[in-house]
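**Student:** got a sequence here, can you build the structure:
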Amino acid sequence: MLKLSNLALLFFLTSVAFGQEMNHYSKKYSEDSEMQVINLINGADEEDQVALFIEDEFVGNQTMYSSLNPDKIENLEVDKEPFTLHNIQFDGKIILSYKEEYQPEYVSINDLILEQTDIKNPVIVQIDEEVLDLDYVICKLDKNYILKLILKEIPTSQKGQNILLAKFITKTPANIAEANTITIK
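**Tutor:** Purely as a prediction, here's the structure:
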């Protein structure tokens, strides 16, 4: 009986010490409430725009880096001089060169999309999990390093005016393993 009363006393003390507080202030909203802004976006400054070159060929900005085959890169040079290209101000450039045995096949992202569909609607381009923030017409991808191109229409409120999501999946080991995984439901 003494063990049971000690256990009950211990339980009571720990629940008081570690229990939740009920005097927590919570704002009450109504139709007359003013708008409250809760900014959960990372407050970091905008990234620098860095141009990406393979040898002398412009392929895009730093968001295109994930579309490159890292196992085939032989040399990397960084030039921190600002310059303008295609009316875009860049803060510097990364110049890559591949190993001699690797022959990339660079194609405009726009051409790759037009090969697969004739949709003239606005396009959002995504490479793996990153949305391309540069004009996809001037950017190029290595066709040899693309595993899949997934085209999906996103409906909008305007009838017949859908947005095309073009998602490129690269040949990273993780993406290849995921593509080979069989899911049974």
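
**Student:** please make it C-alpha for all contacts and neighbour counts, starting now.
**Tutor:** OK.

**Student:** so which residues of the chain form strands?
**Tutor:** 50-54, 57-61, 73-79, 83-85, 88-90, 92-98, 106-108, 123-127, 130-131, 140-142, 146-154, 163-170 (DSSP state E).

**Student:** adding distance to Ala177 and mean neighbour count, write these out as TSV.
**Tutor:** Converted to TSV, these look like this (distance: least, CA to CA, whole Å; neighbours: other CA atoms under 10 Å):
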stretch	distance to Ala177	mean neighbour count
strand 50-54	28	21
strand 57-61	27	20
strand 73-79	22	12
strand 83-85	38	11
strand 88-90	36	14
strand 92-98	25	18
strand 106-108	25	16
strand 123-127	17	19
strand 130-131	19	14
strand 140-142	20	21
strand 146-154	11	14
strand 163-170	12	20
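
**Student:** for comparison, sequence B:
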Amino acid sequence: MQANGGAVADEGEAKKTGWGTLGHQWITAIAALVTALTGAGFFVGRASAPSTPAQPAPVTATVTVTAGAAGGAPVSNGHAPPRSSPSNTPDAYFTGPVTFGSINLDLNPPAEGDENDIADHFGSDLFTAGESRMRVWIDDGVPGRDDCSRLAAADGTNQLDSLHAGSIVCGITAKGRPFRLTVRVSAASDLVTDAVVWNA
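**Tutor:** From the prediction side, this is the model:
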């Protein structure tokens, strides 16, 4: 009887001892699993996080100033670019944008000058205060030096009205330089043109 009772007691002890040992193993295994999952979640989150966008490279601008004719000093009135003579306008004295007020096209770059200025009125009319003569080009195509010279010499006037974007004006300056003005902006406060002035 005692032997039997002793055997049952021994089994109970064995069960307790086995479960206690497994309990520690389970706790250790669960802790390891939680640690592994936490670590994996951290790295997956880092891998899927958006990377910082690359910063754009800074833009560098180069400005070239051309020396003027008198004494080699740069010519600038703060409104017009320095002179240029591109290959598609041979024999050009000046080519570039010109915004009217009162402008003398015999100066390079064109600027307010004297009684030979060409001035705008209401941003749509041009008139000359001196000997310059002008005429609107109405034929097809873009007129060249000789076209503008012939038109202005034959039928030039000192006043043109109702110019608009796209109008082409041919003329001759007081010093005999043929010119072409292509109107880009015609507004109440501005008459902006692309100008070509050829040598006389």
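
**Student:** TM between them?
**Tutor:** After superposition, the two chains reach a TM-score (TM-score structural alignment, normalised by the length of structure 1) of 0.25; 74 aligned residues with a CA RMSD of 5.2 Å.

**Student:** wait, which of the strands of structure 1 is closest to Leu13 of structure 1?
**Tutor:** strand 130-131 (50.7 Å; CA to CA).

**Student:** which strands or helices does the helix or strand hosting Cys170 of structure 2 pack on?
**Tutor:** For Cys170 of structure 2, the host element (DSSP states H and E) is strand 168-172. The contact analysis (3 or more CA pairs under 8 Å, 6 or more residues apart in numbering; DSSP states H and E) places strand 168-172 of structure 2 against strand 133-136, helix 145-155, strand 178-186.

**Student:** from the contact counts, what lies against the first one?
**Tutor:** In this structure, strand 133-136 of structure 2 packs against helix 145-155, strand 159-160, strand 168-172, with contacts taken as 3+ CA pairs under 8 Å, 6+ apart.

**Student:** is it true that Asn61 of structure 1 touches Val50?
**Tutor:** Yes - using CA atoms under 8 Å, Asn61 of structure 1 is in contact with Val50, at 5.4 Å.

**Student:** circling back: reformat the helices and strands packed on strand 168-172 of structure 2 as CSV; add mean neighbour count.
**Tutor:** CSV is the format used below for those (neighbours: other CA atoms under 10 Å):
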stretch, mean neighbour count
strand 133-136, 25
helix 145-155, 18
strand 178-186, 24
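
**Student:** past the helix ranked longest in structure 2, which element shows up next along the chain?
**Tutor:** As assigned by DSSP state H, the longest helix anywhere in structure 2 is helix 2-48. With elements assigned by DSSP H and E, the helix or strand that comes after helix 2-48 of structure 2 is strand 92-100.

**Student:** closest to Gly20 of structure 2 out of the helices and strands packed on strand 168-172 of structure 2?
**Tutor:** strand 178-186 (93.3 Å).

**Student:** and the next element down the chain from the closest one?
**Tutor:** Following strand 178-186 of structure 2 toward the C-terminus (DSSP H and E): strand 191-198.

**Student:** next, the angle from that following strand to strand 178-186.
**Tutor:** Computed by axes from the mean of the first three to the mean of the last three CA atoms, to 10 degrees, the angle separating strand 191-198 of structure 2 from strand 178-186 equals 160 degrees.

**Student:** could you check the angle strand 191-198 of structure 2 makes with strand 92-100?
**Tutor:** If you take the same axes, to 10 degrees, strand 191-198 of structure 2 sits at 170 degrees to strand 92-100.

**Student:** strand 191-198 of structure 2 packs against which elements?
**Tutor:** strand 92-100, strand 178-186.

**Student:** thinking again about what came up before, how about the strand holding Cys170 of structure 2: buried residues?
**Tutor:** Going by neighbour count (16 or more other CA atoms under 10 Å), the buried part of strand 168-172 of structure 2 is Ile168, Val169, Cys170, Gly171, Ile172.

**Student:** and the fourth one, what is it in contact with?
**Tutor:** To tie it back to what came earlier, the one meant is Gly171 of structure 2. 132-135, 148-149, 151-153, 156, 178-180 (CA atoms under 8 Å, 6 or more residues apart in numbering).
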